[in-house]
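Asker: Please find the sequence and the predicted model below.
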Amino acid sequence: MKSSITQGVKMLATGSAVPDLCINNELISNIVDTSDEWIFNRTGIKERRILSGSTSLIDIAALASIQALDKTNINALDLDLIILATSTPNDLFGSASQLQAKIGASRAIAFDITAACSGFLIAMVTAAQFIQNGSYNNVLVVGADVLSKWTDWSDRRTCILFGDGAGAAILQSCSLLENNILGFNLNTNGQKFDQLNIQYEYSKKEDLFSTGIKGNFKYITMNGKEVYKFAVSKVPQSIQCCLSSLNLSVKQINWLLLHQANERILNAVASRLMIPSEKVISNLSKYGNTSAASIPLALNEAIEDSRIQSGDLVVMSGFGAGLTWGTLILRWNA
């Protein structure tokens, strides 16, 4: 079969933004029966950022987007497409159009992708397909979530984990020789959807037109043991599969960037792949689990502080609700 790939994909720049309000473990211990030591030993988290006041998902997504654009030679009017990966939209019908308006990208098509903690990777893969087949040249991909508004702050199992944030990446078409999005592997197991979700609970209220269909979304629920087993089993398999498809080996990885869910998961995945800890990127202690924002937030920080150097092979892997998981391999070129 003839390949439909007509051009390569280059990541031009990244950006990130987090709310100002910082909630540390000591403060949470005043709300539920826990402690800084208990939280940190089990998760690796010391603090997280939470939206407050009138600040919204779109506000932090726009800040991350503008930061990324400012590092390039293009502006918002040059964007052809905006993909917003979020599971916590401002509007249930989608929020990408609000982001488009906020940053002044009036020529861009904009839509949301909902895939929780795997959302940014799936959005990146989607963007890459549009570029590779020649449909669009400049694409903004944003991962942003405000899980704090769906967190039960009386539930010690979940309230210690989540924070809010946004991360962005600018992708641009290039020659096949300059291509630096090397490959991907995506997976879903819908049979396990109930291990991590935000359920919709039907009410008993009835009226003439909507008998039995009214209700409300509840809080985040998670089977921590099952999610841990799923992640440490499936993520290494996905990474190995993706590397093999590109004839690359684990030894060639310069940086492993996993969804920032729990330090135990990060360590277990790295251990199974025999990747040393100094090659694992983590900012979990500062932000907690920011869902779709976690990978681009950590990626941007690692690029800004010069840990990631031009030519480095970066393996990114997301996993979470759905259940969904996947890998994207990037050769960073500054």
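Answerer: Alright, I've got the coordinates.
Asker: contacts and neighbour counts: CA atoms only from here.
Answerer: OK.
Asker: what's the distance between stretch 153-171 and the middle of its chain?
Answerer: The chain centre lies 10 Å from the centre of stretch 153-171; the measure is Cα atoms, centre = their mean, to the nearest Å.
Asker: Quick check: end-to-end length of it?
Answerer: Stretch 153-171 has an end-to-end distance of 37 Å (Cα to Cα, to the nearest Å).
Asker: Any buried residues in that stretch, and which?
Answerer: 153, 156-171 (16 or more other Cα atoms under 10 Å).
Asker: Tell me which of these fall in helices.
Answerer: Cross-referencing those against helices under DSSP state H gives 156-159.
Asker: Any idea how many residues pack against residue 217?
Answerer: Around residue 217 sit 11 other residues, with neighbours defined as other Cα atoms under 10 Å.
Asker: Skipping adjacent residues, who's closest to it in space?
Answerer: Nearest non-adjacent residue to residue 217, counting by Cα to Cα, 6 or more residues apart in numbering: residue 200, 4.2 Å away.
Asker: Next one for the comparison:
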Amino acid sequence: MAIRITGTGSYIPSIVEKNEDFYNHQFLNADGTSIDSPNEIIVEKFEAITGIQERRYVNEKQLNSDIAFIAATKAIEDAGIEKESIDYIIVAHNYGDIKYNTEQSDTVPSIASRVKHLLQIKNPKCVGYDLLFGCPGWIEGVIQANAFITAGIAKRCLVIGSETLSRVIDKHDRDSMIYSDGAGAVIIEKNDEKGGILAHETATYALDEAHFIFFGETNNPEITDQRRYIKMYGRKIYEFALSNVPMALKSCLEKSGKSITDVKKILIHQANEKMDEAIVNRFYKLYQMKTPQGIMPMSINRLGNSSVATVPTLLDIILKGQLENQEINKGDIIMFASVGAGMNINAIVYQY
């Protein structure tokens, strides 16, 4: 018996925002002063560091719960299950439903309740709740679903990661180019096959690191409204991730009883291409090994950083044959990993 992912689904918004679309933006420093570089140079440096060439945004009518519902519907269909048989709906997000061109986030009712309503699930024993855990939220949702099923509390869970970061970005901040929208979902249940979730690891660092990612004012001092935007200390996050994520991966792998040479893929949160490469390289250095080619699939170049949605979306597009030169085969040992606001880190070792 194993606790396994039996269905996947994702929603990739149709609006494409390319890097050259930022050439006319007014980027400012955090103190409101002008940046001493033309936008073409700012964008060029941004792409070289992050690997992002374009990102996806929802349309003006869509909400976070809408795209979470679409991804969920696809996962349910892929698993071939009856929706009324779902025991838990766990939705990882960070900013709720935010209508286009409004200032306030709406989280009542929860996104999970909204998704259950949209799915038209009648069973009151299907419990829905939201999970706020930064970018590692979807992985943490999978870990919680695993705990519910292991404890006999649930037989089948729907875990969704969904976010509309385009609604919380400061257009005067260079970091706004990182963020995107999207949703990914999985069905998790116990079945007779071997493998599934072999081990997991989670940590929260909040003594000095709690506010590395935060809600703050616009960089434009001429804007006087009370709206707040997603902000981060990029250098501190980079250094934190390189110091802590490789060790978390190693600890998780050791718990699983598997060898580093067994790992076929590492699906890491698509935060920043250079940072992700550095994390995985340092992980392999812990074993005195070079990073195997193709071990770390990337979708950030065209999808950007959609927070909780990056890992489940990446998994779905690989399984559906939509990522060139990448595949996951029966029996493969893979790892999921993420780092984000909190500061939180988590990882899973999984056998397909």
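Answerer: Alright, I've got the coordinates. Because the structure is predicted, anything quoted here is derived from the model rather than measured.
Asker: Drop the TM-score for these two in here.
Answerer: The TM-score (TM-score structural alignment, normalised by the length of the first structure) is 0.89; 311 aligned residues with a Cα RMSD of 1.8 Å.
Asker: on that earlier part again, okay, the ones in helices among the buried residues of stretch 153-171 of the first structure in a markdown table with distance to residue 314 of the first structure next?
Answerer: Formatted as a markdown table, those follow (distance: Cα to Cα, whole Å):
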| residue | distance to residue 314 of the first structure |
| --- | --- |
| 156 | 34 |
| 157 | 32 |
| 158 | 30 |
| 159 | 31 |
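Asker: just those residues now: which is nearest residue 327 of the first structure?
Answerer: Comparing those against residue 327 of the first structure with Cα to Cα picks out residue 158 as the nearest, at 25.4 Å.
Asker: Is that closest one in contact with residue 220, as I believe?
Answerer: Yes. Residue 158 of the first structure lies in contact with residue 220 (Cα atoms under 8 Å); the separation is 7.4 Å.
Asker: Is residue 235 of the second structure within a helix or a strand, and which one?
Answerer: Remark: residue 235 of the second structure resides in helix 234-256, with elements defined by DSSP states H and E.
Asker: now swap in residue 295 of the first structure and tell me
Answerer: Secondary structure from DSSP H and E places residue 295 of the first structure in helix 294-304.
Asker: quick one: that helix aligns where in the second structure?
Answerer: Per the alignment by TM-score structural alignment, helix 294-304 of the first structure matches residues 310-320 in the second structure.
Asker: Ok, stretch 229-246 of the first structure next?
Answerer: Aligned using TM-score structural alignment, stretch 229-246 of the first structure spans residues 239-256 in the second structure.
Asker: returning to that earlier point: ok, and for the helix holding residue 295 of the first structure, which residues are buried?
Answerer: 294-303.
Asker: With the second structure overlaid, how far apart is that helix on average?
Answerer: Mean deviation of helix 294-304 of the first structure from its aligned counterpart in the second structure after superposition (mean Cα distance after the TM-score superposition for the first structure): 0.7 Å.
Asker: could you say what helices and strands that helix packs with?
Answerer: With contacts taken as 3 or more Cα pairs under 8 Å, 6 or more residues apart in numbering; DSSP states H and E, helix 294-304 of the first structure sits against strand 8-17, strand 138-146, strand 164-174, strand 255-258.
Asker: Point out the most buried one among those.
Answerer: strand 138-146 (a mean of 31; mean count of other Cα atoms under 10 Å).
Asker: Give me the mean distance between it and the second structure.
Answerer: In this overlay with the second structure, the average offset of strand 138-146 of the first structure from its partner residues is 0.6 Å by mean Cα distance after the TM-score superposition for the first structure.
Asker: That strand aligns to what range in the second structure?
Answerer: The aligned range for strand 138-146 of the first structure in the second structure is 156-164, by TM-score structural alignment.
Asker: Contact partners for residue 317 of the first structure?
Answerer: Counting by Cα atoms under 8 Å, 6 or more residues apart in numbering, residue 317 of the first structure touches 118, 121, 235, 239, 257-259, 325-328.
Asker: how would you label it: helix, strand or coil?
Answerer: Following DSSP: H, G, I helix; E, B strand; the rest coil, the label given to residue 317 of the first structure is strand.
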